[in-house]
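Peer 1: predicted structure and sequence below. I'll ask about it afterward.
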Amino acid sequence: MNTEEYITKLFVDAGWYKGRQIKSTSQTLDSPNKAHENALAVLTEFGGLNVGEVGAGREISASDVSFKSDAVNFGGMIGNCWQDIDVSLFAFASAHHDHMILLVDDNNCFYIFTDPDEQLYKIGNFEETMRRVLLGIDYGIALEKNR
């Protein structure tokens, strides 16, 4: 089984199916926000699923992913702590027993925030983010924090 088939199996085992759509409990924002819309798009398909498990991974620990039922304004919780981040960030899932937060920005780029050490990693698309988190593949270099 190749990597893509393995990850698809993890999602199917968690209850996902092609065409799945659920209604998010996320509240409508007063002003339109693209990051919020991007997070809601993820939640429409994956909201409420618990995918994968914590354990040995390829390079680092593999993680579980727990998709939420609502999108949370991550930037509103922590402010702008990182250099070169001039986009909104909304959380749509937690991972690794709630020690990580998965985020999406205005441009539909995905991030991983590791809670214990408060590092932020810019990953890319949804598929790559799931691959790295679920298989335990290194996230790369953390974004530099503001001083």
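Peer 2: Done, it's in. All values derive from a computational prediction rather than experimental measurement.
Peer 1: please make it C-alpha for all contacts and neighbour counts, starting now.
Peer 2: OK.
Peer 1: element containing Ala71?
Peer 2: Element membership for Ala71 (DSSP states H and E) is strand 65-73.
Peer 1: check contacts around the residue nearest to the spatial centre of the chain.
Peer 2: Per C-alpha atoms, centre = their mean, the C-alpha nearest to the average position across the chain is that of Leu102, at 2.5 Å. By C-alpha atoms under 8 Å, 6 or more residues apart in numbering, the residues touching Leu102 are 91-95, 110-113.
Peer 1: from those, which is closest to Ala62?
Peer 2: The nearest member of the contacts of Leu102 to Ala62, counting by C-alpha to C-alpha, is Ala95 at 9.7 Å.
Peer 1: and for the closest one, nearest residue in space, chain neighbours not counted?
Peer 2: In this structure, Ala95 finds its nearest non-sequential neighbour in Val65, 4.4 Å apart by C-alpha to C-alpha, 6 or more residues apart in numbering.
Peer 1: structure B:
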Amino acid sequence: MKERFPSEVEAMLREAGWYPGRSELPVELPNDYSIFPWARKALEEFGGLHVGSSGPGRDLARSNIQFEPDAAEGLAPHVSQTDDGLRLYPLGEIDNGHAHLLIDELGSVYYYFDELEKVGVTLDEALINLLLGMKAG
């Protein structure tokens, strides 16, 4: 059976307090977004965690992730949906608060700095890409 995460990523997640089956919602939710199932599932599993560190990665710089969705309070007027019209929900921040991390209604994950960039078709893929510094796609 294939492991969900590479061992290096799983170690970072466990060090931050994650464990398989984690299901709680220990974070404040932003008032200007409506939560949907993929966002709730992601925050129940990873909410409140601060994972990884910035630095050199495999293809580009690694990013740290802070799963604190209320950090996006006030972001909704600037980014609330994808170009395809899918609603977005903030998961937190990456790179020490330099960009926001968002998930769409189908489970794809993006970061927003100056524009919206997809970092994974799934949350697991996005975590691997961000934490190891790998190009999406």
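Peer 2: Yes, it's here. Model, not experiment: these values are computed from the prediction.
Peer 1: need the TM-score between these chains.
Peer 2: TM-score of the superposed chains, computed with TM-score structural alignment, normalised by the length of structure 2, equals 0.79; 132 aligned residues with a C-alpha RMSD of 3.0 Å.
Peer 1: in TSV, list the contacts of Leu102 of structure 1 along with distance to Ser61 of structure 1.
Peer 2: What follows is the contacts of Leu102 of structure 1, written out as TSV (distance: C-alpha to C-alpha, whole Å):
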residue	distance to Ser61 of structure 1
Ala91	21
Phe92	21
Ala93	18
Ser94	15
Ala95	11
Phe110	19
Tyr111	17
Ile112	14
Phe113	15
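Peer 1: can you flag which of these belong to helices?
Peer 2: Per DSSP state H, helices hold no members of the contacts of Leu102 of structure 1.
Peer 1: Thr44 of structure 1: which of the residues you listed is nearest?
Peer 2: Phe92 (10.5 Å).
Peer 1: now do the same contact list for the residue nearest to Ala95 of structure 1.
Peer 2: Taking C-alpha under 8 Å, 6+ apart as the test, what Val65 of structure 1 contacts is 49-53, 93-96, 133-134.
Peer 1: show me the strands in structure 1, by range?
Peer 2: Using DSSP state E, the strands of structure 1 run over 50-51, 65-73, 89-95, 100-105, 110-114, 119-124.
Peer 1: do you know which of these lies nearest Asn2 of structure 1?
Peer 2: strand 50-51 (17.6 Å).
Peer 1: hang on, the earlier thing: list only buried entries from the contacts of Leu102 of structure 1.
Peer 2: 91-95, 110-113 (16 or more other C-alpha atoms under 10 Å).
Peer 1: out of these, the closest to Lys122 of structure 1 would be?
Peer 2: Tyr111 (4.5 Å).
Peer 1: which residues does the closest one contact?
Peer 2: Going by C-alpha under 8 Å, 6+ apart, the list of residues near Tyr111 of structure 1 reads 102-104, 120-124, 129.
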